[in-house]
Structure formats: structure tokens, C-alpha cells
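Visitor: coordinates only, sequence not included:
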């Protein structure tokens, strides 16, 4: 990575968690837009321009692409529903061109690949580092919406996601999920009752 022009790798001595690692990268960067990507992604040709085009809209704070498993099933096309009852759209459905092919405003999008705006960091802040794994992106998306911005799924951008490719320990993943979900619920429950957003 060091040999790539314009790339500044950041190596952590230990696993600091997704939120902290992303925050270190966001703080070190200087670009107008921030693209956060998991290590278990494979980009397809032309994936980036649609994300950037969507991010240029002043009301959009977060954008997510269409995520497809290596065997051709959808694993990320946005979360819809209500704050109290979110619905993960399309999980496990075949990746067909007639499914989920329109941009849509969402509650949240998958954190495997997110587009953000640097200019909004002073207002929205960075990822909440109480999360080690899971719900970091959900929290950030909810925070963006709480502040009046939109979170948008952009199907023209497509990446292949090897789900949980960066951590194969199922027991540990389950523990992270339970801990993060409890923290997320505790943090946002009062806000849900105070204001619909």
C-alpha cells in the first residue's frame, strides 16, 4: 500500500474495533468526501461515481451502495420501516436488475461501504466508539437523520461483499452484536419517543 500514490496506510497494533479504526482514517484524511470500506469487499467497475453523485446533494449525509454476495444474493440494499421496527430490505434475494433498482431514502445502510461528507463532521461528529463491532453505521445514520439529513441507498453503485469475511468467529460476532444492540437501544430509545425523524 505504501507504494500507491496518494495512499497513506494506517496500521493499528491491535484490533481497535470498526468505529475507532474508521475514526482514525476519517481524521487522517483531507478529501471532501469520505468512503469507508470493509476489507471483505470487491469493487466492481464504475462503483464510485454514483456514490459521489448522490453525496453532492446538500440534504444527503450518508450514501450506501448495492451489496451482493459472491454467489449472487443481495446482502445490502438499505434498511427501511420505522425507527422502532426497522426492516432489512432484500437480504438473501437474488441479485436481479428488476429488484431494488431505484435510489431510496433509508433509515440506515450497511456499514461495509459508506459514503460520508467531511463538511458534516463538525455537526454530526465521528462514529461512537462505544461500539466495537455492529451498529456503528446504524448509529451514525440515525444521528444524521436526527440532524435533518438523508441517508440514501444508491443501486447504481455495486460491490461484492464477502459477509463476515474479516471475522469468522461466530460466537464472538454474536457477543459483539448483543452488546452493541443493547447500547444502541439504550441510546436511541428516549430519542425515538421524543421525536420522529
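Guide: Done, it's in. Everything quoted here is computed from the prediction, not taken from an experiment.

Visitor: going forward, measure contacts between C-alpha atoms and count neighbours the same way
Guide: OK.

Visitor: buried sites along stretch 159-179?
Guide: 159, 160, 161, 162, 163, 176, 177, 179 (16 or more other CA atoms under 10 Å).

Visitor: before we move on, what about stretch 58-68?
Guide: For stretch 58-68, a neighbour-count test (16+ other CA under 10 Å) marks 60, 61, 62, 63, 64, 65, 66, 67, 68 as buried.

Visitor: one more to weigh against that first structure:
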């Protein structure tokens, strides 16, 4: 049986995807793995180039979407086609380090309560990237943001960013695919919330290092000025309509209050 399936979504980001794949083969683990690239109806030369990679790497396959369906359904298509015991959702704008994949799976095997394991994400300059979440509540919304745990040891967190997101066999059995209530954004928070509800844990693993060119894989989906608008339907799906607007109003009032204090 294949030990690990690595699912990478691609949408007009062929060069990033190719670099990501090359980093995997440069730092490949000592167990069997497959790479599944799902192209989300790219309009550049991605599909042609990805097909050529299939000839180069025997354990890589490409799936093509006829139309653009978004991040979640693209990754779910890869999950549905995967044969690995463990499933890793890996963004196309990432590069893995030595032992990144090995350490993820080894840790998950040893910790039977793990539902999701997230890598430590790094910026291009090697600095630590904020890659964990607390679940949003009315108490933390005014200062809500991602964070990077100050720990060199594995630590339990509420949620991890989906850029390098290992789903364990038990978690996949209990929860399955990403929820298609979402197109993109909030799907990682939602999955981690379901993991907690099933009595499993979400771990942040500092010795699994991944360089993340933050936001590059989503640039083709929306301009930076419009990306925030895509958060709104996902926030409503995650929180529900009432809580979404309650959190929005609390956050807005806090921002106005802060501006008054600065006068």
C-alpha cells in the first residue's frame, strides 16, 4: 500500500508547482508515495507542461478540471483519487525541506490521537511564518490573527494553515474530504474544528519545515484588492449568518474605538 498521497492544486502556477515537485523528489521520504496534481482549468500552458512531468516521474499523475471549481473541490478531486494511507494537502507555492515529509508521517504514526499535523511554515528569507489559528470567538475577534507557536517541540493547537496539511487515516475515515460549503478560505479551520469534535488533536510540528511563498497560489484566483471579498461567503459558511455579522460589527466597533483613542 502507498504510505503517502501528496495532493497539489494548480491554477496557472506551473512554475511554482514544478519547483514544489522537484523539492519533493530532492527530499523524498523512505516510504512509498504518490503525487497527484489537480489542475483547476488553467488557461496558461500548465496542463501541457504537467502532462510532460508525468513522463518524468512514474509516481506522479495529473487530473484536469474541465472548468474552474476552486481550491476545495480541486483538492477533493485529488483526495478521491488518492491511494495513500496518509493524505497531504500541499500548496503549489511551497518547497519542502530535508525530512519534511518523513517527519510528518513518522510523527502521525507515533501519535494515534493526531487528526491533522501541520508543518512549520517559513518565509522566503527563512523567518518563521505565522501558520496556526485559534478558533475565532467573540472574545478574540478584535485581535484575531494567525500566530507561530514559540516552541521547538510539537504542540497541540486549534488549527493549522492548509498550506502543508497532513490528514491521518483515522481522521480521513471519520471526516473524509474537505467540506464543499467552501470554495476557498476557512476550509482548514473547518476541518480542524471537525477533528476536535471527533476527539482527535491538531498538531503543529516544528521539525517539518516548508517554505511558503504566501499567497502566490491564490494570486491567479483574485487580485490582492479583491481576495478579502472571497472571505465573506466562507466566513458565513463557517460561522453562520448571525455570528458572522456579529463578529464583523464587534470588530468594526473596536477599530473605530481605536481610532478615537489615537486622536
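Guide: That came through, no problem. As the structure is a prediction and not an experimental result, all values here were calculated from the model.

Visitor: next, the TM-score between them, please.
Guide: For this chain pair, the superposition-based TM-score is 0.83 by TM-score structural alignment, normalised by the length of structure 1; 181 aligned residues with a CA RMSD of 2.1 Å.

Visitor: so which of the buried residues of stretch 58-68 of structure 1 are in strands?
Guide: Cross-referencing the buried residues of stretch 58-68 of structure 1 against strands under DSSP state E gives 60, 61, 62, 63, 64, 65, 66, 67, 68.

Visitor: what's the closest of those to residue 186 of structure 1?
Guide: Comparing these against residue 186 of structure 1 with CA to CA places residue 62 closest, at 23.0 Å.

Visitor: the strand ranked longest in structure 1 corresponds to what range in structure 2?
Guide: Under DSSP E, the strand in structure 1 containing the largest number of residues is strand 150-161. The alignment of strand 150-161 of structure 1 onto structure 2 (TM-score structural alignment) covers residues 201-212.

Visitor: could you do stretch 124-135 of structure 1 as well?
Guide: By TM-score structural alignment, stretch 124-135 of structure 1 lines up with residues 175-186 in structure 2.

Visitor: so where do the helices sit in structure 2?
Guide: For structure 2, the helices defined by DSSP state H cover 14-26, 46-56, 71-81, 100-110, 169-174, 187-197, 227-239, 241-261.

Visitor: now render those helices as a markdown table, adding distance to residue 146 of structure 2.
Guide: As requested, those are exported to a markdown table (distance: least, CA to CA, whole Å):
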| stretch | distance to residue 146 of structure 2 |
| --- | --- |
| helix 14-26 | 24 |
| helix 46-56 | 32 |
| helix 71-81 | 20 |
| helix 100-110 | 21 |
| helix 169-174 | 23 |
| helix 187-197 | 11 |
| helix 227-239 | 15 |
| helix 241-261 | 16 |
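
Visitor: what's the closest of these to residue 219 of structure 2?
Guide: Closest to residue 219 of structure 2 of the helices of structure 2 is helix 227-239 (CA to CA; 8.4 Å).

Visitor: average gap between the closest one and structure 1?
Guide: Average distance, helix 227-239 of structure 2 versus aligned residues of structure 1 after superposition (mean CA distance after the TM-score superposition for structure 1): 1.3 Å.

Visitor: check contacts around the nearest residue to residue 47 of structure 2 once chain neighbours are set aside.
Guide: Spatial nearest neighbour of residue 47 of structure 2, excluding adjacent residues (CA to CA, 6 or more residues apart in numbering): residue 39 at 6.9 Å. Contacts for residue 39 of structure 2 (CA atoms under 8 Å, 6 or more residues apart in numbering) come out as 9, 10, 11, 46, 47, 62, 63, 64, 65, 74.

Visitor: top of the residues you listed by neighbour count?
Guide: Scoring the contacts of residue 39 of structure 2 on neighbours with other CA atoms under 10 Å, the highest-scoring entry is residue 10 at 30 neighbours.
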